[in-house]
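> fold the following, please.
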Amino acid sequence: MYNFKMLDTFYVSLFCITTLILFIAFKWISFDSNTKKTLPPSPPRLPIIGNFHQLGSSPRESLRDLSNKYGPLMLLHLGSIPTLVVSSAEVAREVMKTHDLVFSDRPSLSIPNILFYGSTDIAFSRYGEYWRQLKSIVVLNLLSATRVKSFRQVREEETGLVIRALEESRGSIVDMSALLGSYTSNVLCRVAFGKTYYELGFTDKLKKFVDMLGTFCVGSYIPWLSWIDRLSGLRGSAHAISKELDHFLEGVIDVHLNKKMGSGDETQDFVDILRDIQKDKTIGFRLDTNTLKAVILDVFVAGSDTIFSSLDWAMSELIKHPRVMKKLQQEVTEVAQGRSTISEDDLDKMKYLKAVVKEALRLHAPLPLLLAREARNGVNLMGYDIPPGTQVIINAWAIGRDPVSWNEPEEFKPERFLNNPVEYKGLHYEFLPFGAGRRGCPGLHFAIVLIELILANIVHKVNFELPNGVKDVDLDMTVANGVTVQRKFPLLVMASPRV
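You can find the predicted model right below:
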């Protein structure tokens, strides 16, 4: 008589062994297949941390130096995350134009997820229908040319305050960096909220927010070590900062709910506009309150640090290069024709001003490493096989200083942009201060108007010299380490009236 129980056990064991053999064979074939893939050149890596140890205190410079050795398309492993580093205009064009759709996603990162309400903003949200609709709404309603023009009075009033502060300094030392920071923050506050919020310390809250955004989070790159972020208090600090700003934004929204509007769109700020979109049932998109707050935070994070740092560096370069300052002053004087101020209508006539701003942005890209992208699916890039899920970092700072694209790339020479078609709009990949493609910065026009207007008026009204007898050529241009490229030390000047 057959022992059916033993027979059943035999077949179960045989099935398990067969399954195990097939599994091992499948993994071996997969491994063998991966080893045959052509991957970009890569420096040696360490266990667990990968290539993190090679980033150093200045990742933009370390990555540029590595790319000089391994090529403009290089594969690093940041923890367990395969990451492409792009350091030339040619490769940037392939990523941001030829394969833009493939590389249009964002990686899921712990800190932005906490700070931006689950990354429901434009900058950090994953690519898809939600992101497309949200970006379309924001660009159309907040950042269109018409909307940017509607805030002209705000820009002109805040510019006037800066000029007045410089004129009233009467030869005393002025912290130009702080003055430009206040200008940027005040314009953004008035445009977004309708007023400034000195009394509630909004600027200090925002600084903590931005600093947290640039903090390294272990769990985003080595998931099985994510407990370190909890143990170190990083996640707790991120939640605390998020809660603090959320409380502030809730108060702002409550004020707007009870505000009586005047007639005409010109009286509306960003919160008013977004509240109107919330009420509009015809757009087919639900803009909830958390998304509204995430978008407002986007405006400040993308605008405050980047616009301020761009202004700070442009002023620093002008003071360090008296020849350029004098040439710009001559242009401003000719355009002003005896008037005391430069208006926004004058800016299109000022070709050298535009060249100065471009050159400052080339040398000091506000976001030196553009926000990471992620491959949505596998693709062949420059002859290499790129697996889905691979992150991409574009070193805009290195590309802006690449001797292949620029003569004397370390020198400040605005003349290189005269009679030169290179623009900000992401069509020239050797110049990427605002990125390019689907993930390019939608607020570039808003930013450029702010920068050009204040620079033109400062140069028109004021002469500068450095305190304590320091010569222009000796101005300290040391860079601080952070998400954005900012001066390590504030720009201190002495101002005197020019006209």
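> can we go C-alpha only for contacts and neighbour counts from here?
Fine.
> mind checking the SS state of the closest residue to Leu466 other than its chain neighbours?
Distances taken as CA to CA, 6 or more residues apart in numbering put Val493 closest to Leu466, at 4.9 Å, once the chain neighbours are dropped. Under DSSP: H, G, I helix; E, B strand; the rest coil, the three-state class of Val493 is strand.
> same thing with the one 3 residues further on?
Classification of Ser496 using three-state DSSP returns strand.
> right, and it touches Asn463 too?
Yes. With contact defined as CA atoms under 8 Å, Ser496 reaches Asn463; the gap is 5.2 Å.
> now do Arg60 against Leu369, distance only.
7 Å (CA to CA, to the nearest Å).
> tally of neighbours for Leu287?
17 (other CA atoms under 10 Å).
> sorry, wrong one. I was asking about Tyr70.
Neighbours around Tyr70, by other CA under 10 Å: 15.
> look up how far Ala375 lies from it.
For Tyr70, the distance to Ala375 - CA to CA - is 21 Å.
> same question for Leu475.
43 Å.
> between those two, which one's more packed in?
Using other CA under 10 Å as the criterion, Leu475 and Ala375 rank with Ala375 on top: 23 against 16.
> hmm, Leu353 is touching Ile451, no?
No. The criterion here is CA under 8 Å, and Leu353 misses it with Ile451 at 10.1 Å.
> sec struct for the residue most central in space within the chain, please.
Of all residues in the chain, the one closest to the mean position by CA atoms, centre = their mean is Leu367, 4.7 Å from it. Here Leu367 is coil, with the state taken from three-state DSSP.
> host element of Thr196?
Using DSSP states H and E, Thr196 is not contained in any helix or strand.
> the closest residue to it other than its chain neighbours and Trp397, how far apart?
In space, and not counting its chain neighbours, Thr196 is closest to Cys189: 5.2 Å by CA to CA, 6+ apart. As judged by CA to CA, Cys189 and Trp397 stand 29 Å apart.
> compare the two and say which is more crowded by neighbours.
Remark: of Cys189 and Trp397, Trp397 carries more neighbours, 26 against 21, as counted by other CA under 10 Å.
> ok, and the closest non-adjacent residue to that one?
Pro368 is the one closest to Trp397 (CA to CA, 6+ apart), at 4.6 Å.
> please provide the structure for the following sequence as well, for comparison with the first:
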Amino acid sequence: MRKLCTVHLLSNHKINSYRSTRSEKVALMIKSIKPSAQDGGVVDLSAKASDKKKTKDFVDTMMSIMQSGEAKFQFDRRHVKAVLLDMLVASIDTSSTSVEWMLSEHLKNPNVMEKVQKELEEVVGLNRMMEESDLDNLKYLNMVFKESFRLHAAAPLLLHEAMEDCIVDDFYIQKGSQAIVNSYSIHMDPNVWTEANKFLPERFLESNVDVRGRDFQLLPFGYGRRNCPRMHLALIIVCLVVAQLVHCFDLDMTEKFGIVTGRAKHLMAIPTYRLHN
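A predicted model of the protein is given here:
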């Protein structure tokens, strides 16, 4: 299943081929928020980021395979459930949670939002909606993304399994043992990150640390061969959605909240449309 996803479904070529679809979906989301912006109403940004109205084509296909008995391998309800957990929970929930937390940090740190919006005005302007191709030119925004992934990794514990007996720092690990990497602890290590509890995007100003698993001090998607196979697509979707919302709207929220893995309550904000079109 992982090879199928990595080589066919989530390859760079396949992801790029759906760029127009992503742009269309984000534009529809912005359009759905505009009436509330005009009326000064409150918008549930959590619901917008994790729309549950999904078609059941994927489930229908698996159920038909199971019921037809044409599969060349054992395929029953347990396999359907396992695939759904891998493909849906691991992809939809993690992305929507990341969008929520990034928007939360923008709202909690208005000075950061102001800098991001200023950069968007300089690079994109207010006469058009930003596009996916603009993301590489938004340096400060990318620092904000990195800092948000550091503080709010969707999966703070990375699960691995020892493929053979090995010794790590004098600890004997038996083949088949489950090894859990605490990425949250790594991201909050004061020996690596100055003022680790604070949201400081500027810490990446003179740093080449990346979120793709090449640097072991920042591992929101894991690392090595067992990293998140959906990482490239997730980065595009999460960053595009957040950037579009911040570009198109001024968001207002007076409440403050603590930093946890997931928000206890939905993120609610009042949008004000910024673009000229």
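> ok so, going back, higher neighbour count, Leu353 and Ile451 of structure 1?
Taking other CA under 10 Å, Leu353 of structure 1 and Ile451 do not tie; Leu353 has more neighbours (24 against 20).
> Three-state assignment for Phe489 of structure 1, please.
coil.
> my guess is it contacts Ser316. True?
No. Contact between Phe489 of structure 1 and Ser316 fails when scored by CA under 8 Å: they sit 11.2 Å apart.
> my read: Val271 of structure 1 touches Gly251, true?
No. Here Val271 of structure 1 lies out of contact with Gly251, judged by CA under 8 Å, at a distance of 11.8 Å.
> on that earlier part again, and Phe489 and Ser316 of structure 1? Which one has more around it.
Between Phe489 of structure 1 and Ser316, Ser316 has the larger neighbour count (other CA under 10 Å), namely 23 against 12.
> what's the distance between the more buried one and Arg376 of structure 1?
41 Å.
> looking for the alignment partner of the residue nearest to Trp397 of structure 1 in structure 2.
Matched to structure 2 by TM-score structural alignment, Pro368 of structure 1 sits across from Pro156.
> and Thr94 of structure 2, how many neighbours does it have?
The burial count for Thr94 of structure 2: 19, using other CA under 10 Å.
> strands of the stretch 1-150 of structure 1, start to end?
73-78, 81-86 (DSSP state E, counting those that start in this stretch).
> could those strands go into CSV alongside distance to Glu244 of structure 1 and mean neighbour count?
Shown next, in CSV, are the strands of the stretch 1-150 of structure 1 (distance: least, CA to CA, whole Å; neighbours: other CA atoms under 10 Å):
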stretch, distance to Glu244 of structure 1, mean neighbour count
strand 73-78, 31, 23
strand 81-86, 32, 23
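> Arg170 of structure 1: which of those is closest?
Ranking these by proximity to Arg170 of structure 1 (CA to CA) places strand 81-86 first, at 48.1 Å.
> ok and that closest one relative to strand 73-78, angle-wise?
Strand 81-86 of structure 1 runs at 150 degrees relative to strand 73-78, counting by axes from the mean of the first three to the mean of the last three CA atoms, to 10 degrees.
> so strand 81-86 of structure 1 aligns onto which residues of structure 2?
Going by TM-score structural alignment: strand 81-86 of structure 1 matches no residues.
> give the equivalent position in structure 1 for Cys5 of structure 2.
Match for Cys5 of structure 2 (TM-score structural alignment): Val138.
> apologies, that question was intended for Ile180 of structure 2.
Ile180 of structure 2 maps onto Ile393 in structure 1, by TM-score structural alignment.
> same deal with Cys166 of structure 2?
Aligned partner of Cys166 of structure 2 by TM-score structural alignment: Val379.
> show me what contacts Asn208 of structure 2?
Taking CA atoms under 8 Å, 6 or more residues apart in numbering, we find Asn208 of structure 2 in contact with no residue.
> host element of the counterpart of it in structure 1?
Taking TM-score structural alignment, Asn208 of structure 2 has Pro421 as its aligned residue in structure 1. Assigned by DSSP H and E, Pro421 of structure 1 belongs to no helix or strand.
> what of Ile180 of structure 2?
Judged by DSSP H and E, Ile180 of structure 2 forms part of strand 178-182.
> same for that strand, what does it pack against?
strand 157-161 (3 or more CA pairs under 8 Å, 6 or more residues apart in numbering; DSSP states H and E).
> average distance between the following helix or strand past the strand it packs on and structure 1?
Remark: after strand 157-161 of structure 2, the chain's next helix or strand is strand 166-168, criterion DSSP H and E. Comparing strand 166-168 of structure 2 with its match in structure 1 after superposition yields a mean distance of 1.4 Å (mean CA distance after the TM-score superposition for structure 1).
> how many neighbours does Asn197 of structure 2 have?
Neighbour tally, Asn197 of structure 2, other CA under 10 Å: 13.
> residue contacts, whichever residue in structure 1 pairs up with it?
Structural alignment places Asn197 of structure 2 opposite Glu410 in structure 1 (criterion: TM-score structural alignment). Contact partners of Glu410 of structure 1, counting by CA under 8 Å, 6+ apart, are Leu363, Arg401.
> my reading is that Glu410 of structure 1 lies in a strand. Confirm?
No. Secondary structure of Glu410 of structure 1 (three-state DSSP): coil, not part of a strand.
> in this structure Ser91 of structure 2 contacts Cys228, no?
No. The criterion here is CA under 8 Å, and Ser91 of structure 2 misses it with Cys228 at 9.5 Å.
> ok, the match of Cys5 of structure 2 - contacts?
By CA under 8 Å, 6+ apart, Val138 of structure 1 has no neighbours at all.
> just checking, what packs against the host helix or strand of Asp246 of structure 1?
Assigned by DSSP H and E, Asp246 of structure 1 falls within helix 234-257. With contacts defined as 3+ CA pairs under 8 Å, 6+ apart, helix 234-257 of structure 1 has these neighbours: helix 110-115, helix 202-213, helix 270-279.
> can you do 10 Å?
Packing partners of helix 234-257 of structure 1 (3 or more CA pairs under 10 Å, 6 or more residues apart in numbering; DSSP states H and E): helix 110-115, helix 176-193, helix 202-213, helix 227-231, helix 270-279, helix 289-320.
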